[in-house]
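Colleague: Provided below are the primary sequence and the corresponding predicted coordinates.
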Amino acid sequence: MGESLMVLGTSSGAGKSLLVTALCRIFSNLGYDVVPFKSQNMSLNSAPSIEGGEISRAQYLQAIACRKRPSVRFNPILLKPEGNMRSQVVFMGKPIGSVSARDYMLSRKEELFRKAMTVLDELKEKHDLVIIEGAGSPVEINLKDYDIANTRVMLYAGAKGILVTDIYRGGSFASIVGTMELLKPEEREAIIGFVFNKFRGDPSLLGPGFEYLEERYEKPTLGVIPYVEHRLPEEDSLTEFPKVRGELHIQIIRLPHISNFTDFEPLHWANGVDYVTRAEEIKGDVVIIPGSKNTVEDLLWLRENGFEDAILEAHRDGSFIVGLCGGFQMLGEKILDTVESKRGIVKGIGLLPAKTVFERVKRTNHLRAEVLWEPARGMAVEGYEIRFGRSVSERPFSVIRAINSAKAFEPEGAVGERAFGTYLHGIFHNFAFTERFLNLLREERGLEPISIEDWSIEEEIEGFAKVVEKNLDVERILAKLGI
């Protein structure tokens, strides 16, 4: 039976996800067979697993850090918010229904917790170490009796706990003390130490605080992680949508049910983007409709709030329009939806020659494709799909050459006049494609071409893990784990 280590946070955004990612790589580099686990995650950024189901993108990244193929076992319960205090419940990668927060707490949560703990038992049986990520704060008094992602998991697993806090926000020592005071004695006993995250400055100045914590709780500070510039996805529960202008004006419409907004991170690094919430703001060189958790409802929202007219006017004025996944479906001629919104036939925006029919089985696959869009024709790209719809177009954006490594030949997406749409989540993480796309538009504006630095998730994980390892007492953690 393997050991388990749990990372808890004093709040959402404390840095639990990335600390777990770093620990996964650190212990993997030391030769341990390590896997990540989060019993329940609430996220709109999901990715496909080897089984074909969805998991949170955070656990997807952590699996890569462990040098494991992403599995639904690493995130058995995924909640995907739908608005109006309802969420789609995904268990072991498959949607099992849509429930209100109250109904979920009172009727489904206990059953799913028991099943998730069975999965955790299996992981502990098969691996040297399971690194467990908590969710939010473990001591929210109004939620603690219903919490199946924090200390209840830690005690069930017999895990050692690390409590991490974001010192950049301020109030870290108070947050740690408050959290420790609200923990039950057996929960407090399981904590082996504290980690201060995102620190800018001289760590020696924090000494009196460390001494206070050790004297009060007989627990050490295990590390002070400096503020690190990186390109790894942050926890999405606190994601801020930036308004960073560059030489090109790239706009992304912030849909009510926006999903997989990590698709656009390379545009942030290469140029800067502006997430817009009002139709009168639409006037960018590029206007992007992102993925949606509820495509038809968001399409009707665009229509009712003037966005559709604004998009069409911007297109007439020369804006390039892009749609990803649900955004692609919206830009087509029509959608037949008897599955998600059950509204039947709905007219699309009409900038792409595509028709979409929603199917009951969700496709969640890794894809490799060849671009057919003329400016990047023949370019090899890869990404993933998470969708209910199947679309047909006489002018596809690309042809899928491999689905989960199996050979395929399947047209996808659509190309229009100064517009394209695609099902390929992660298309902009293909840096050669993104560079080609942006430079096409820059040339039109008389701007100098740019070069996007090529990098890999592997390099980012390794680099971040090395910084964490340098500033964390790994030997002490190993000793506490007994491995």
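Modeller: Looks like it came in fine. These numbers were taken from a predicted model, which means no experiment stands behind them.

Colleague: only C-alpha atoms for contact and neighbour calcs from this point on.
Modeller: Noted.

Colleague: what's near enough to touch the closest residue in space to residue 307 that isn't next to it in sequence?
Modeller: Nearest non-adjacent residue to residue 307, counting by C-alpha to C-alpha, 6 or more residues apart in numbering: residue 279, 4.7 Å away. Residues in contact with residue 279 (C-alpha atoms under 8 Å, 6 or more residues apart in numbering) are 305, 306, 307, 310.

Colleague: now the first one: closest residue in space that isn't a chain neighbour?
Modeller: Spelled out, it's residue 305. Once flanking residues are discounted, residue 305 sits nearest to residue 279: 6.9 Å by C-alpha to C-alpha, 6+ apart.

Colleague: could you measure from the one you found over to residue 255?
Modeller: Distance, residue 279 to residue 255, using C-alpha to C-alpha, to the nearest Å: 12 Å.

Colleague: one step back: I'd like the contacts of residue 279 as a markdown table, with distance to residue 334, secondary structure and neighbour count appended.
Modeller: Formatted as a markdown table, those follow (distance: C-alpha to C-alpha, whole Å; DSSP: H, G, I helix; E, B strand; the rest coil; neighbours: other C-alpha atoms under 10 Å):
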| residue | distance to residue 334 | secondary structure | neighbour count |
| --- | --- | --- | --- |
| 305 | 19 | coil | 14 |
| 306 | 19 | coil | 13 |
| 307 | 17 | helix | 21 |
| 310 | 19 | helix | 19 |
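
Colleague: how many residues are close by residue 341?
Modeller: Neighbour count for residue 341, taken as other C-alpha atoms under 10 Å: 13.

Colleague: putting a second one here so we can go through both:
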Amino acid sequence: MAKKIMCMGTSSHVGKSILTTALCRIFYRQGKRVVPFKAQNMALNSYVTRDGDEMGRAQVAQAEAAGMEPMVDMNPVLLKPTGNSCSQVVIMGKPVGNMSAKEYHQGYSLKAFEAVKEALGRLDRDYDTIVIEGAGSPAEVNLKANDIVNMRVAKYLNAPVLLIADIDRGGALASLVGTLELLDEDERDLVKGLVINKFRGDVSLLTPALEFLEKKTGKPVLGVVPHIEKMGIDDEDSVSLQDKQAVPTDGDIKIAVIQTPKISNFTDFDALSNEGDVSLYYVQDAADFGTPDIVMLPGSKNTTEDMLYLEKSGIGQLIKKHAEAGKAVIGICGGYQMLGERIMDPHHTESDNDEVNGLGLLGMTTLFAEKKLTSQVKADCNNLGFMGQSISAGNLAGYEIHMGQTDFTRESDSHPFVIEERSRTECNSIEGTACAKGNVFGTYIHGVFDNDEFRRSVLNAVRITKGLESLENTRNVMAEKQQSYERLADIVEQHLDMDKLMEIMGENN
């Protein structure tokens, strides 16, 4: 039977995911077989495992920190918001349908908990340590009866809980005391320690507050974790978009990522944003479009609604003018579909729209199917004509998550990607589209810019059009992620009472 520790928060975005990631790396470095777990994720940033199962992005980072391959047992329930208080419900990596918040919470969530218990049973059998993440706050009294991600999990496992508060936003002490007050007595008993997160300044000035907190609650404060700049770890969900750059800064290449209302998998652009010659910013309004060198259209959980948003907001017209001027436009997944001529959804898989017009920058139409394609892929890029350059790159790794079947309508367009392996099965599938003019292309492959050679080749093509010299690739994104996990673990280990934590977990018995 595995040892357990559960990270809960006084609210969303207090750092539960990050501290869970840190503990995974700390225990991994101790030689333990450690696995992350979150019963239910509500997120638009998702990932596809080798077996073709869809799961939340946060548990992928945690798995990497734990030195293991992501698997769906780490996140058995995934809710992907589609709009109008509805979500696509994904159980053990497979969609089971769209449900309203009321339908899910009052009629289905406790059924989904059966999948949670089965996944926990397998992890408990196979691993030494399970680091569990909660969601939001465990003290939401209106949701508590049907909540399957917080105290229901802790009580099912009899898992000790760390309660985390974000002091950077203010009110940390009140939120800790208030959360504990709203918990039932048996739930309070499971809370074995408190953690103050995202602290800035001299921690000695906080000592009186910590002493008061321990006296008031009867719970030990296990540590004060500092605010960590430039963490280099994938964001969990769109709440973190509030912290993203909204205006361009200094950089040879300015990239505007269009932040549509239902944006998904914006982690596709993290590797680009970390390039030294790039200024990457997010655009929600036409007035903030600026003068980018590259426009990026991201994935979407509701492609037709996001396409209508582009037209109504005026951003769509700006993208067309940008492309007409010969400047670069790139679309990923839903953004790729929007670059085409039409998007058709006769089965209403995403919305009530039967059909919407696309931007018309690529010769293709997309018909939504009722079955979702989820697969990891390996692909080659062969002679992608982009900004006057011919780009080729082999052994590209990524993943697909989409429900659309795309048909090509323009013979002059090229299709530069070839998928050679899909879900560990060899294939030879043409993928992606590039216009003859050479400034617009799109692909279904998420994570394509995590491939170092391809990313630098795309940026260099734009550099050359601006009269700038090409740069050698000096980065290894995968190695950088591992360095980020090490740095995070070092900081948390330094500021957390690890001896007390081990005692709480029963590791010293």
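Modeller: Arrived safely, thanks for sending. All figures in this text were calculated on a predicted structure; none of them were measured in a lab.

Colleague: which one among the contacts of residue 279 of structure 1 gets closest to residue 403 of structure 1?
Modeller: Using C-alpha to C-alpha, residue 307 comes nearest to residue 403 of structure 1 of the contacts of residue 279 of structure 1, at 34.5 Å.

Colleague: residue in structure 2 matching that closest one?
Modeller: Mapped onto structure 2 by TM-score structural alignment, residue 307 of structure 1 lines up with residue 315.

Colleague: isn't that match up against residue 285?
Modeller: Yes: contact criterion C-alpha atoms under 8 Å: residue 315 of structure 2 and residue 285 qualify, at 7.0 Å.

Colleague: name the residues that touch stretch 376-394 of structure 1?
Modeller: Identification of contacts with stretch 376-394 of structure 1 by C-alpha under 8 Å, 6+ apart yields 47-48, 54, 325, 329, 353-372, 412-414, 423-427, 430, 433, 436-437.

Colleague: what is the distance between it and the centre of its chain?
Modeller: 20 Å (C-alpha atoms, centre = their mean, to the nearest Å).

Colleague: report the longest strand in structure 2, please.
Modeller: For structure 2, the strand that runs over the most residues, judged by DSSP state E, is strand 364-386.

Colleague: secondary structure element for residue 14 of structure 1?
Modeller: Residue 14 of structure 1 is part of no helix or strand when elements are defined by DSSP states H and E.

Colleague: start and end of stretch 450-461 of structure 1, how far apart?
Modeller: Stretch 450-461 of structure 1 has its terminal residues 25 Å apart, counting by C-alpha to C-alpha.

Colleague: which residues in the stretch 401-509 of structure 2 form strands?
Modeller: Residue ranges of the strands in the stretch 401-509 of structure 2, as given by DSSP state E, counting those that start in this stretch, are 417-422, 425-431, 433-434, 440-443.

Colleague: relative to residue 191 of structure 2, which of those strands is closest?
Modeller: strand 417-422 (44.1 Å).

Colleague: what about residue 97 of structure 2, how many residues close to it?
Modeller: Residue 97 of structure 2, neighbours per other C-alpha under 10 Å, totals 12.

Colleague: contacts for the strand or helix carrying it, please.
Modeller: Using DSSP H and E, residue 97 of structure 2 sits in strand 94-100. With C-alpha under 8 Å, 6+ apart as the test, strand 94-100 of structure 2 has contacts from 53, 54, 85, 86, 87, 88, 89, 90, 372.

Colleague: ok, and what's touching the helix or strand following that strand?
Modeller: Once the chain leaves strand 94-100 of structure 2, the next helix or strand it forms, by DSSP H and E, is helix 101-103. Contacts with helix 101-103 of structure 2, where a contact means C-alpha under 8 Å, 6+ apart, come from 85, 86, 87.

Colleague: got a quick ChimeraX command for the buried subset of those?
Modeller: The ChimeraX selection below is limited to those of these classed as buried (16 or more other C-alpha atoms under 10 Å):
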select :86,87
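
Colleague: mind putting the contacts of helix 101-103 of structure 2 into a markdown table with distance to residue 32 of structure 2 and secondary structure?
Modeller: Shown next, in a markdown table, are the contacts of helix 101-103 of structure 2 (distance: C-alpha to C-alpha, whole Å; DSSP: H, G, I helix; E, B strand; the rest coil):
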| residue | distance to residue 32 of structure 2 | secondary structure |
| --- | --- | --- |
| 85 | 41 | coil |
| 86 | 40 | strand |
| 87 | 36 | strand |
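
Colleague: pick the one among the contacts of helix 101-103 of structure 2 closest to residue 74 of structure 2.
Modeller: residue 87 (20.1 Å).

Colleague: how far away is that closest one from residue 104 of structure 2?
Modeller: As judged by C-alpha to C-alpha, residue 87 of structure 2 and residue 104 of structure 2 stand 9 Å apart.

Colleague: which position in structure 2 aligns with residue 350 of structure 1?
Modeller: Residue 350 of structure 1 maps onto residue 360 in structure 2, with residues paired by TM-score structural alignment.

Colleague: hang on, its match in a helix?
Modeller: No: counting by DSSP: H, G, I helix; E, B strand; the rest coil, residue 360 of structure 2 is not found in a helix; it is coil.

Colleague: if you skip the residues just before and after it, what's nearest to it?
Modeller: Of all residues not flanking residue 360 of structure 2 in the chain, residue 341 sits nearest, at 4.3 Å (C-alpha to C-alpha, 6+ apart).

Colleague: likewise for residue 191 of structure 1?
Modeller: Spatial nearest neighbour of residue 191 of structure 1, excluding adjacent residues (C-alpha to C-alpha, 6+ apart): residue 161 at 4.3 Å.
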